[in-house]
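Novice: sequence plus predicted model, see below.
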Amino acid sequence: MMLNHDTYAGYTDFCTRYELACPADFNFSYDVLDVKDPQQVALIHVDDAGIRREFNFGFFQETSCRLANSLRSQGIGKGDRVMLIVYRRVEYWTIMLALHRIGAIPIPSPSLLTKKDIVERVNYADIKALFCEDSICPRVNEALPECKSLNVLVQIDGMLNDGWFGYETFMAEGAASCPRTVETPGGDDPMVIFFSSGTTGMPKMVLHNYKYPFSHYTTGAVWHDLNEGDIHLTVSDTGWGKSVWGKFYGQWMAGAVIFVWDFRGKFDASKLLEIVAENKITTFCAPPTIYRFLVREDLKAYDLSALRHCTTAGELLNDSVFHAWKAALDMPIYEGYGQTETTLQVATFKFMEPKPGSIGKPVPGWDIALMDEEGSEVPQGEEGEICIRIDKPVLGLFESYMDEPEKTASVKFDNWYHTGDKAWADEDGYLWFMGRTDDLIKSSGYRIGPFEVESALVAHEAVIEAAVTGIPDDVRGHLVKATVVLASGFEGNEVLTKELQAFVRDLTAPYKYPRIIEYVADLPKTISGKIKRKEIREADLKKYV
């Protein structure tokens, strides 16, 4: 499948001519993987020790067939749920592709899951099989007595644990052929489950069907601007939906090579820049947090001449980071927006003028409106909830919250999917994200989105990260409070507090500056890296109210 995405004259032309027509029985393993040239390089992998390996499509065609047949021999088939905890290992791609062949439903999961997390998720999702690296096995073994549904355990590397299959042997025992039959899943069949971030309560199981990968063509070919032979790096753990956004479906559909850096331990910005330079990465995507660390490095000290296109998603990009990156590399960063429940639904593409801080404009195929609490569209310039019209099928939108019809009905009703995210639109139709509906702060009659204040704070050289929340106040309703992580060499004291407050007042409307600033070593985050503002608010209620 190819589209000439270089020829769009602008956003209007793009919306007029761009359309995705997904085959009714689409299955990525058969319709994309199996039609690729077996000798073509599919993936380049660099492990934590710096060992670089290349894998062609023939490797994934054969290994996914073998693994699919081995799983069938153990009774794993259509509808069975399978957990993956495998870091950024090559086996991740083989396992996912094998499960797509047989209709078993993968549940990619992050490596930070505790024994308690594993027990809760296995029982909640009725998981039948589990793949993990040897370093994760002790936690799984601890959880096993409480996980009655698990009956197939596959270990990757290390001294084999009792009761486990060794991955290489298990995979190799399957036949190398796995032809498509009338039983092969596709189209509207359930394909993958992602657990949502779970900032409060048990994470929801977000279910997508087999058409979901097709929508990611837009992500790879148009937003990432990928062409045949490009080498693309998305910084993401395979335990989250962002991984298939940036290192799987759309990239292979666009003809690009997926680059994977399986680093372990603490993130090292200088090492990432070395990886990008040494491996001639052409297109790059990372969350704003990564870019915030990268721009503090001497970018001109690295040979980034192969790099030609950069994107970001997951949070909002701070203006100061955008300008620092563009000044150093003469290259803008194009933002995108979506959720675990969707694919790319709003973005700035290369044929659009990026506005720092804006997430862009709606992607063709996503009929988006900003709505008030009564379900009416808000005027231009006013904030509203991002909602997606669903009176007809939307390619890339989740099917349901698996096994939870009430939760599904709470966000899908009256022909709209309610994202729970707030934004406003400017005179050019660009959307400006404000945050989750429960993150907005009401102070002295004003409604303040946390991002603008956070963005102003991190523009100061002393601030690495910031989370802005509201503290109840009898006079103003809420006071704006900032929880701040400082850069090395700075000390949180009254002098710095006054300096930061003045700095924010200069960059934003005066009523938005934080009247309280607290300095911390780290911000509370979910295992997907999102700030837990609710946890900060709850702690503040005990501390300040």
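Specialist: Great, that's in hand.

Novice: could you use CA atoms for every contact and neighbour count after this?
Specialist: Will do.

Novice: all helices of the stretch 201-350 of the chain, in order?
Specialist: 212-217, 242-246, 249-253, 269-278, 288-294, 319-329 (DSSP state H, counting those that start in this stretch).

Novice: okay, one more to line up with it:
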Amino acid sequence: MSSTNLQPEAGIAGMFISTSKDENGVLNAIEFHNDDRFNFAYDVVDVLGKSKPDKLAMLHIANDGKERRITFKDMMVYSNKAANYFRYLGIKRGDRVMLVLKRHYQFWFAILALHKIGAIAIPATNLLVKKDFEYRFKAGQIDAVLCTSDGKVASEVERASKTYDGLKAKIMVGPSTLKGWSNFNRDIRFFSPEFKKPADVPGGDDPMLMFFTSGTTSYPKIAAHSYKYALGHYITAKYWQQVDPDGIHFTISDTGWGKALWGKLYGQWLCEAAVFTYDFDEFYASQIMQMIEKYKITTFCAPPTVYRVLVHMNLAKFDLSSLKTVATAGEALNPEIYEKFYKATGMKIMEGFGQTETTLTIGNLQGMEPKPGSMGKPSPQYTVEVMRADGSICDTGETGEIVISVKDGLPEGLFLGYYLDEKRTESVCYNGYYHTGDTAYMDEDGFLWYVGRVDDVIKSTGYRVGPFEIENEIMKLPYVVECAVTSVPDPMRGQAIKASVVLTEGTAATDALKKEMVRFFRANLASYKRPKVIEFVKELPKTVSGKIRRVEIKEKDWAQEDDPHKYASTGEESKDE
């Protein structure tokens, strides 16, 4: 596409981003400029703080219901105070600072302050315990920690710090009773609301952010992102979540994982939209719906797990008329959930795909008619292919690995690599492509359909079977809330297919129900795709970001491979195998 067809985006984003659309209004090209030294905190937040000081940046609701309306001027002022405070504590450019702040509003002050200083922000979940912190401190060479005073987080950090001497500062949001800790809320008041911008401003390709990945296998890797990552989320917010500059966007996410920065900061504020943050301790779907109704949320994004709960509620009793667009990502969305939600609300869930290492890579974008069960089409920000193991490109309908071209350099939003781990970086970035480890196929219309992780694919009786298509069928059963399909050892087939199933409340887990499910499998699945083992479970193992950990189920089952009676079938084997 010729750059003459590109037009600057509206508002502050137009300084850095130009786009073009096809005859149907669907985004088909994007170009970034003035990004060599781009720094989100200075170039977006501070500019809006001065030009639109009273514009709402965040509506924050504490767990006790207290409301805080925080403007862009507030964000500018308090991030300046925090930057001065961090400098006073000895935090400098290049230092790595872990933020364990749940959904506290102080997270936004702190991360913007770190961007201004040039220190590297490392969000982390409050679910971590001593051994998790020990690993992260050493692997990430952490210099400072800012954490919540809620629960046992600070005491776990303190215990972990006994085996790691690299922390120059331990800071708590809230009153501190631990010796040697600083009090963020108290201390920040004494620092200037003006922060002198350094002559050598951090930005562009400099490291800004690191995530410990929430992958479904192995110990967490550390994905490092540059300051351009923030620009990379413009499509995420504008064309996928479709945020409104005069509206309020609500993404359900703890700040400890990447989805928070997909939906609670960069792209939304580039669009000048306010973000909604509810700092809850426990998830109750009815409370989420009440928040949408009360605060007139205009756009909403949540992982598929949330929608699986919502479709089992009476959504008609909530006034959701303010909602214009709903979206999902994190793992594949079952078509059955899409259809149920659409029937209940009249809204089509816009599915998207990306990773900790990327921004939105594939999605159902503004102006597109989504296909239930499809991730959508590749974002014009990336050159996406579906690739065979030998490096050749798959044909239409053929399953292969999702890869992103890096032949012309790293596109905006793609990670810099894994921190201090060149071997792991080279294992996913080679021959001109970043290899996602996820498999899919592309249909004749260019839509991508998720199959599973490369290591989730089941090899049974000579067939290769992706778990997601089987899970989609199981999710059609009205008494199933969630399920996971994995392999178990089988002396005849090598691997057999197992379904771990979470039932709706009040549904009895009986042998009769298993037999009913087997009859359903016979009627709806090819013989080689039918689960031979069904296990009813109270919950499925998940990562902190809500992804189902099939690998944990698989590892547990394969550890018992020597027990010949462990995986006896339901007694309803298909007769046509």
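Specialist: Noted; the coordinates are in hand. Keep in mind that what you see is a predicted model, and the values were worked out from it rather than measured.

Novice: any idea what the TM-score is?
Specialist: Remark: TM-score between the superposed chains equals 0.96 [TM-score structural alignment, normalised by the length of structure 1]; 543 aligned residues with a CA RMSD of 1.8 Å.

Novice: may I see the helices of the stretch 201-350 of structure 1 arranged in a markdown table, with mean neighbour count and distance to residue 104 of structure 1 as well?
Specialist: Listed next are the helices of the stretch 201-350 of structure 1 as a markdown table, based on neighbours: other CA atoms under 10 Å; distance: least, CA to CA, whole Å:
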| stretch | mean neighbour count | distance to residue 104 of structure 1 |
| --- | --- | --- |
| helix 212-217 | 25 | 15 |
| helix 242-246 | 22 | 17 |
| helix 249-253 | 25 | 18 |
| helix 269-278 | 16 | 35 |
| helix 288-294 | 19 | 34 |
| helix 319-329 | 17 | 42 |
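
Novice: turn those into a markdown table, including distance to residue 438 of structure 1.
Specialist: A markdown table is the format used below for the helices of the stretch 201-350 of structure 1 (distance: least, CA to CA, whole Å):
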| stretch | distance to residue 438 of structure 1 |
| --- | --- |
| helix 212-217 | 29 |
| helix 242-246 | 23 |
| helix 249-253 | 33 |
| helix 269-278 | 32 |
| helix 288-294 | 22 |
| helix 319-329 | 24 |
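
Novice: of all these, which one is nearest residue 530 of structure 1?
Specialist: helix 288-294 (10.1 Å; CA to CA).

Novice: how far out from the middle of the chain is that closest one?
Specialist: Distance of helix 288-294 of structure 1 from its chain centroid, counting by CA atoms, centre = their mean, to the nearest Å, is 15 Å.

Novice: need the residues that contact that helix.
Specialist: Contacting residues not belonging to helix 288-294 of structure 1 are listed as 269, 270, 273, 312, 313, 314, 315, 316, 317, 318, 321, 464 [CA atoms under 8 Å, 6 or more residues apart in numbering].

Novice: how about the second one, what's its match in structure 2?
Specialist: Structural alignment places residue 270 of structure 1 opposite residue 286 in structure 2 (criterion: TM-score structural alignment).

Novice: list the buried ones in stretch 194-203 of structure 2?
Specialist: Neighbour-count burial for stretch 194-203 of structure 2, counted by 16 or more other CA atoms under 10 Å, picks out 195, 201, 202, 203.

Novice: whereabouts in structure 1 does that stretch align?
Specialist: Mapped onto structure 1 using TM-score structural alignment, stretch 194-203 of structure 2 spans residues 177-186.

Novice: first to last residue in that stretch, what's the distance?
Specialist: 19 Å (CA to CA, to the nearest Å).

Novice: can you list contacts of that stretch?
Specialist: Residues outside stretch 177-186 of structure 1 that contact it (CA under 8 Å, 6+ apart): 24-27, 30, 62, 65-66, 68-69, 78, 100-103, 209-211.

Novice: return the residues in contact with the residue nearest the centre of structure 2.
Specialist: Averaging the C-alpha coordinates of structure 2 gives a centre point, and the residue nearest to it by CA atoms, centre = their mean is residue 259 (3.3 Å). By CA under 8 Å, 6+ apart, the contact list for residue 259 of structure 2 reads 253, 330, 545.

Novice: and the second one? What does it align with in structure 1?
Specialist: It stands for residue 330 of structure 2. Alignment note (TM-score structural alignment): residue 330 of structure 2 maps to residue 314 of structure 1.

Novice: leaving out chain neighbours, which residue sits closest to that match?
Specialist: Distance criterion CA to CA, 6 or more residues apart in numbering; nearest residue to residue 314 of structure 1, sequence neighbours excluded, is residue 287 at 5.5 Å.

Novice: what about the one you found, neighbour count?
Specialist: For residue 287 of structure 1, the neighbour count with other CA atoms under 10 Å is 20.

Novice: what does residue 348 of structure 1 correspond to in structure 2?
Specialist: Using TM-score structural alignment, residue 348 of structure 1 lines up with residue 364 in structure 2.
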